[in-house]
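Participant: quick one, what's the 3D model for this:
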Amino acid sequence: MATPKISIIIPTLNEAKLIGSLLQHLFQTSDKKNIAEILVIDGGSTDQTVQTALKFGASVHKAKRGRASQMNLGASKAVGDILYFLHADTLPPKNFDLFIVQAVEEKSQSGCFRMRFDSKNPVLRFFAWLSRINHTLCRGGDQSLFVTKEVFFGNGGFNENYLIYEDSEFIGRLYKHAHFKVLPQRVTTSARKYRQKGWLKVQFHFAMIHLKNYLGAGPDELYRYYSKKLL
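Facilitator: As a prediction, the model looks like this:
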């Protein structure tokens, strides 16, 4: 059987400062034989995100704003067998494509990498360490996400009612219906929100969002809380 190929899907909104370096990193750290395409799904950027993404060789599609709807559009456009969802401020490890393909060939239908922040803050380093634990409480979009196309559509994709927490909500469904593997290599993700808002404030309110979801809060209530506390 042919080796499965990866479609990389990157939702963006005003990421001109990061998208070029991310795309360059992806080309330098992967083997093009494993990559079917890189899709940048833009939610209405007013900076040079789209132009920069095109310059660095990505395919760009415009979508309504909202990561869930952007990523769903990317999945609908993808030609690869494996969908790899990646934030613009997250850098995968070298040979990430090989690790993902091997995991899928070994029957892991979905999964992510461990993570680290681009910060030496001891509290952030501790929370990043927790990403090695294979439990839904330790999952998030910053760890990136791979999933076979069949499993993605079989589980309904991202719930577009969620303007935040869409990654965690979808991953929770994947844990119930697919084999989810946490790969030992690490992505490096930006701690920019922690720098902007304060690490203690951000971590506290993210914990509250997790708690509210656990207690049954819906997508509108989660977004209202996020908007009030962290926007």
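
Participant: CA only for contacts and neighbour counts going forward, please
Facilitator: Noted.

Participant: now the helices for this structure?
Facilitator: Taking DSSP state H as the test, the helices found in the chain are 16-28, 49-55, 67-77, 96-105, 122-129, 149-154, 166-177, 192-197, 199-214, 219-230.

Participant: out of these, which one sits most buried?
Facilitator: helix 67-77 (a mean of 22; mean count of other Cα atoms under 10 Å).

Participant: what's next to it, contact-wise?
Facilitator: Helix 67-77 has contacts (Cα atoms under 8 Å, 6 or more residues apart in numbering) with 9-12, 39-43, 61, 63-64, 83, 85, 149, 157-160, 162-164, 166-167.

Participant: please give the structure of this sequence too, so both can be compared:
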Amino acid sequence: MSQAEISIIIPTLNESAHIGGLLTHLNQNAHKRGRLEILVVDGGSSDDTQQIAIAHGARFICADRGRAVQMNTGAQMAQGSILYFLHADTLPPVQFDQLILNKLSNTCEAGSFRMRFDHSSRFLGLFAWLTRWNFPICRGGDQSLFLTKSLFESSGGFNENYRIYEDGEFIRRLYKLTDFDLIQRPVTTSARKYEEKGLFNLQFHFGMIHAKRYLGAGPQELYAYYKNHIEPPNPRRGNL
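Facilitator: Now for the predicted structure:
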């Protein structure tokens, strides 16, 4: 098989409930499966994530725990000239690979998709609707992120000091480095954390994290707030 054009990098930690469905979805909805390399970069799962990923044909890579570390590790080992960072509970649209190639062939070096939740809440629908606008404040990792590998390397990649908000910090740097663009087709992301924590409660705390970051809070302060208000440490949960 010829070398892959797009390397899909999926960080995982105990994602056995979702990884099989995602990998099946990617294989069934790619325009050309042969142009893809799929890397599942795991931070030490204790469930069946590894077995499921390998059974679905993904390349399984072990890394130190932490989504920034895991995604940087995947990028270093990726063979494609395009990197596509995707959460384990997010499903891209039909022919997502061709949509990415079309966008990057048009002078664009980085971008993301719009987003929708797998939930009927109008409250969540409002925040999903905001992702159609091309402003840094409307971006997040659950919308998925694609960029050229050359830009990833020149930018320095994800800042591994961030235990949370690593996607937001990196995307805001990309907006300063290049013409960041959007694909106006949505990925579908899971609302599982909202269902567990409460829709309004979780969105309030996410809003506080964004506000703290804009006011100058560093990675340790953001992580401390996350631990105190959103998710106490629990090794059996999935990735941050």
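
Participant: related to what we said a few turns ago, quick one: closest of the helices of the first structure to residue 90 of the first structure.
Facilitator: With Cα to Cα as the measure, helix 16-28 is the member of the helices of the first structure nearest residue 90 of the first structure (7.7 Å).

Participant: check the fit of the closest one onto the second structure and give the mean distance.
Facilitator: Averaged over the aligned pairs, helix 16-28 of the first structure sits 0.4 Å from the second structure after superposition, using mean Cα distance after the TM-score superposition for the first structure.

Participant: by contact count, what packs against that helix?
Facilitator: In terms of contacts (3 or more Cα pairs under 8 Å, 6 or more residues apart in numbering; DSSP states H and E), helix 16-28 of the first structure is packed against helix 49-55, strand 90-91.

Participant: got these as CSV, with distance to residue 97 of the first structure columns?
Facilitator: Formatted as CSV, those follow (distance: least, Cα to Cα, whole Å):
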stretch, distance to residue 97 of the first structure
helix 49-55, 20
strand 90-91, 12
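
Participant: any idea which of these gets closest to residue 187 of the first structure?
Facilitator: The closest of these to residue 187 of the first structure is strand 90-91. By Cα to Cα, the value is 5.5 Å.

Participant: from the contacts of helix 67-77 of the first structure, which would you call buried?
Facilitator: The neighbour-count test (16 or more other Cα atoms under 10 Å) marks 9-12, 39-43, 61, 63, 83, 85, 149, 157-160, 162-164, 166-167 as buried among the contacts of helix 67-77 of the first structure.

Participant: quick revisit: which of the helices of the first structure sits closest to residue 5 of the first structure?
Facilitator: helix 96-105 (7.6 Å).

Participant: that closest one to helix 16-28, inter-axis angle?
Facilitator: 70 degrees (axes from the mean of the first three to the mean of the last three Cα atoms, to 10 degrees).

Participant: compared with the second structure, how much does helix 96-105 of the first structure deviate?
Facilitator: Using mean Cα distance after the TM-score superposition for the first structure, helix 96-105 of the first structure ends up 0.4 Å from its aligned counterpart in the second structure, as a mean over the superposed pairs.

Participant: got the contact list for that helix?
Facilitator: So helix 96-105 of the first structure is in contact with 3-6, 29-31, 34-35, 109-110, 146, 148, 181, 183, going by Cα under 8 Å, 6+ apart.

Participant: and if we set it to 6 Å?
Facilitator: For helix 96-105 of the first structure, the external contacting residues (Cα atoms under 6 Å, 6 or more residues apart in numbering) are residue 30.

Participant: what does stretch 18-27 of the second structure give?
Facilitator: So stretch 18-27 of the second structure is in contact with 52, 88-89, going by Cα under 6 Å, 6+ apart.

Participant: now with 8 Å?
Facilitator: For stretch 18-27 of the second structure, contacts defined as Cα under 8 Å, 6+ apart pick out 33, 49, 52-53, 56, 58, 88-92.

Participant: and if you look at stretch 205-220 of the second structure?
Facilitator: Applying Cα under 8 Å, 6+ apart, the external contacts of stretch 205-220 of the second structure come out as 161-165, 222, 225-226, 229-230.

Participant: how about JSON lines for the residues you listed, with distance to residue 187 of the second structure added?
Facilitator: Below are these laid out as JSON lines (distance: Cα to Cα, whole Å):
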{"residue": "161", "distance to residue 187 of the second structure": "28"}
{"residue": "162", "distance to residue 187 of the second structure": "24"}
{"residue": "163", "distance to residue 187 of the second structure": "24"}
{"residue": "164", "distance to residue 187 of the second structure": "21"}
{"residue": "165", "distance to residue 187 of the second structure": "19"}
{"residue": "222", "distance to residue 187 of the second structure": "26"}
{"residue": "225", "distance to residue 187 of the second structure": "28"}
{"residue": "226", "distance to residue 187 of the second structure": "25"}
{"residue": "229", "distance to residue 187 of the second structure": "27"}
{"residue": "230", "distance to residue 187 of the second structure": "24"}
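
Participant: how far away is the aligned partner of residue 228 of the first structure in the second structure from residue 115 of the second structure?
Facilitator: Using TM-score structural alignment, the partner of residue 228 of the first structure in the second structure is residue 228. Counting by Cα to Cα, to the nearest Å, the gap from residue 228 of the second structure to residue 115 of the second structure is 27 Å.

Participant: mind checking the longest strand of the first structure?
Facilitator: Of all the elements of type strand in the first structure, the one with the most residues (DSSP state E) is strand 180-189.

Participant: that one vs the second structure, average offset?
Facilitator: Counting by mean Cα distance after the TM-score superposition for the first structure, strand 180-189 of the first structure comes out at 0.5 Å.

Participant: now that strand against helix 122-129, angle please.
Facilitator: Using the same axes, to 10 degrees: strand 180-189 of the first structure against helix 122-129 is 150 degrees.

Participant: how about strand 180-189 of the first structure: buried residues?
Facilitator: Result for strand 180-189 of the first structure [16+ other Cα under 10 Å]: buried residues 180-183, 185-189.

Participant: check the offset of it from the chain's centre.
Facilitator: 11 Å (Cα atoms, centre = their mean, to the nearest Å).

Participant: who touches it?
Facilitator: When contacts are defined by Cα under 8 Å, 6+ apart, strand 180-189 of the first structure is touched by residues 89-93, 99, 103, 108-118, 132-134, 142-144, 174.
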